[in-house]
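**Student:** curious how this folds, go ahead:
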Amino acid sequence: MVGGVVTATIGAAVSIYVPKLLDPPPEERPIAINVVSNPATVPAWGNEVFSFVMPVDARPATRPPTDCPSVVDWAHANGGVDQEATRVRLVVQGASDQGVLIEGMRARIISRSATPAPGGISMTCGGSQGVVTPRHVVMDLDTKEPSAEYATRVDGRLPLFGFTLQRGETEVFELTVTTKGTVEWVIEFALVVGGESQQLEVTNHGRTFRTTGFSSPRGYRIEAGTFHWVECTGTPPTCGSKPVSPAALRYS
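**Tutor:** Below is the predicted model:
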């Protein structure tokens, strides 16, 4: 069985930026959702490190960039799988006149292996760029029916997961999913609309999410506050200090 945890930050969004294009259009379902799958663009993860395992046979058509948000997009576009953790921001907005109760959230597993699938080199960036302490909701993928619950106790008890969105009201989830194996998954919300239960699936813009615990013995990293690559070897990795040109990176 593959172990893992889902954590999320939930906050009332009176002053947050709400994208114009929520997916799909509000008239098609009771809540509209925008998925931000580049965690390096989300301030809540300013202190986090983002790592990706590249395919064994990676042959990128372009050289890797040297700013972290662009590295994340480049790695995903070239077949990179999130290493150790997948982080996703979900902007959820009520789109029903009846109000929508969000009573649960889970990860639906498409495929998984308890042994991390071997990959190629790792590509890493980020860290120490901001200070935010999110309020967490946790979900253990080892349980028979994984469900989210708050990690922080209130009056000595864990509050029940669930809240209601009226039309136009918005909540933000900063979702972190981890695994020690290799997992392909999607997100599912459990909703109640007009007294009827509904399941709503959320994908990575039409694709599944992929996360792996594979540790590559070799890779490259952009240290926080710098804009050049250095080579790293070993587990845990030890990184050199000599800059490596993007043109000189070796993927196998």
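
**Student:** only C-alpha atoms from now on, for both contacts and neighbour counts.
**Tutor:** OK.

**Student:** can you name the next helix or strand after the strand or helix carrying Phe173?
**Tutor:** Element membership for Phe173, per DSSP states H and E: strand 170-178. Scanning forward in sequence from strand 170-178 by DSSP H and E, the next helix or strand is strand 182-193.

**Student:** what helices or strands is the helix or strand that comes right after that next one leaning on?
**Tutor:** Note on strand 182-193: by DSSP H and E, the next helix or strand toward the C-terminus is strand 196-202. Applying 3 or more CA pairs under 8 Å, 6 or more residues apart in numbering; DSSP states H and E, one finds that strand 196-202 contacts strand 182-193.

**Student:** which positions within the strand it packs on qualify as buried?
**Tutor:** By 16 or more other CA atoms under 10 Å, the buried positions in strand 182-193 come out as 182-193.

**Student:** again with stretch 121-139
**Tutor:** 121-127, 136-139.

**Student:** please provide the structure for the following sequence as well, for comparison with the first:
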Amino acid sequence: MPKDAAVEEFAGLVRALKARDGRSYEALGRRLSVSASTLHRYCSGATVPEEFAVVDRLALLCGADEEERRALEAAWTEADRARRRAASPAPPAMPAVSVAPESNLEPSAPEPGAGIAPGTFAADPSAPDPSAPDPTAPDPSAPGPGIAPGTSAADPSAPEAPRARPRRGAPAPLLVAAAVALVVIALAATLLGHPTRTARGPAPASTAPGRTAVPLPFTWSIGSQLWEGGCGHTYLVDRDPRAVAPPPVAADSGAWAGTHGAVHGGEALVRITVQGQSPSEAVVLHALHVRVVDRAAALPWNAYRMDNGCGGAVTPRHFAVDLDRPRPLARPVDGLDASGAEVRKIPAVSFPYKVTSSEPEQLLVSARTAGCDCRWYLELEWSAGGRTGTVRITDGGKPFRTSGTRGRQAYVHDAAEGRWIRDSDLGLRS
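**Tutor:** Reported below is the predicted structural model:
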């Protein structure tokens, strides 16, 4: 299915859900913890969500049944594949390697007296020459009239010296090299096509040290390449501006960051979506802990801002984490809704918190640092049906990474000139 058709089919289903519900983009966005503009981009097809969880929650809010949710997930899967294909760089073309029919991958022998082209091999003197059956043929050890100076034909009386020549039945070195190169390029294209660091649950069991492993009664997934308001973010990249591609749309940030080896600059936003597996059994979330596994000096790389600043009418509730503290805590922070005539507070998530299969929850974590290159992960404590456990939340099996940007050379992208230009104000805003 073409990219535009897959994305448009998905966007049409999202629009139908929104129209059936009747609520505004702002009202639905508040329930989904996304901005009204982000939800509008989902409906218009300008953006495909990085994960299905936010769309599934929209379907639940709008009263979709199980069959409609399955159709919606199938449409999202096709649209997400189209988005990833568009974001992945195409592998370089390999020159064609031609092999003559019936050559058995061995170069043919030159005719006696003919010139030997550079890079070819003399014929094997131990094999009969079907083109020269005459026993009175000239001695092959004598140079013929067309043999280049300094080149001699093979001596049949001398023992065969090791030569860089394929034997019959063995693959030619050029063909082997080409096959290896094609395998390497295919592996590289696969890795570049899936750089988005999105981990999906459920994990097989609780991972807390010292606890007995038990199956998780809930599923979880993360989004680790999020931008503030869907438009503002800073990355640290160890490249000159001329070697950095223009900013992507937020939905393709994972591919862009993976290609450039980018690290979150100043702040990393991580969204954890938790959903129970049983409609009759609630899962209680008790606490969210931050574990810093490594601290180093902030990276001395250039900072690239994805925009010149943006804002939205809704500030989602979240957990604020100060990675510069000796023992960082996940502090719950209220959200704000300024879409109406009055600013309304969105109460922060307060533990213990209950989730079920029909009432999932999204936990947004904002981890900031000014002066360290920090690697960290999260631990979520839970209980259900008399069981307890702790699940470790990582970035695809590796710690999350955030580095400070203070004092770093910063750049913003000038769309009119099509290049990155210096932004001297970043140090003041960090």
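
**Student:** which other residues reach the strand holding Phe173 of structure 1?
**Tutor:** 3-14, 44, 84-94, 211 (CA atoms under 8 Å, 6 or more residues apart in numbering).

**Student:** can you say which of the residues you listed are buried?
**Tutor:** Members of these classed as buried by 16+ other CA under 10 Å are 4-10, 44, 84-94, 211.

**Student:** re earlier: closest one of the buried residues of strand 182-193 of structure 1 to Cys239 of structure 1?
**Tutor:** Thr182 (25.1 Å; CA to CA).

**Student:** what's the counterpart of that closest one in structure 2?
**Tutor:** In structure 2, Thr182 of structure 1 lines up with Asp373, judged by TM-score structural alignment.

**Student:** in structure 1, what residue corresponds to Ala262 of structure 2?
**Tutor:** Match for Ala262 of structure 2 (TM-score structural alignment): Gly80.

**Student:** any idea how far the closest residue to its match other than its chain neighbours lies from Thr235 of structure 1?
**Tutor:** In space, and not counting its chain neighbours, Gly80 of structure 1 is closest to Met54: 4.4 Å by CA to CA, 6 or more residues apart in numbering. For Met54 of structure 1, the distance to Thr235 of structure 1 equals 16 Å [CA to CA, to the nearest Å].

**Student:** can you check Pro26 of structure 1 too?
**Tutor:** Counting by CA to CA - Pro26 of structure 1 and Thr235 of structure 1 are separated by 47 Å.

**Student:** which one's more surrounded, those two?
**Tutor:** Pro26 (18 against 10; other CA atoms under 10 Å).

**Student:** now do the contacts for the residue lying closest to the match of Thr182 of structure 1 once chain neighbours are set aside.
**Tutor:** Distances taken as CA to CA, 6+ apart put Ser403 closest to Asp373 of structure 2, at 4.1 Å, once the chain neighbours are dropped. If you count contacts by CA under 8 Å, 6+ apart, Ser403 of structure 2 has them with 236, 263-267, 298-299, 369-374.

**Student:** quickly find the element holding the aligned partner of Thr211 of structure 1 in structure 2.
**Tutor:** Counting by TM-score structural alignment, Thr211 of structure 1 lines up with Thr402 in structure 2. Secondary-structure assignment from DSSP H and E places Thr402 of structure 2 in strand 400-403.

**Student:** and the aligned residue in structure 2 for Val100 of structure 1, how far from Gly385 of structure 2?
**Tutor:** Alignment note: Val100 of structure 1 maps to Val283 in structure 2; criterion TM-score structural alignment. Noted for Val283 of structure 2: a distance of 8 Å to Gly385 of structure 2, by CA to CA.

**Student:** one more: Asp337 of structure 2?
**Tutor:** 36 Å.

**Student:** now the match of Thr182 of structure 1: how far from Ala296 of structure 2?
**Tutor:** On the measure of CA to CA, Asp373 of structure 2 and Ala296 of structure 2 end up 5 Å apart.

**Student:** ok, back up a step: among the buried ones among the contacts of strand 170-178 of structure 1, which are in strands?
**Tutor:** 5-7, 10, 85-94, 211 (DSSP state E).

**Student:** quick one on the thing from earlier: which one of the buried residues of stretch 121-139 of structure 1 is nearest Gly206 of structure 1?
**Tutor:** Met139 (23.2 Å).
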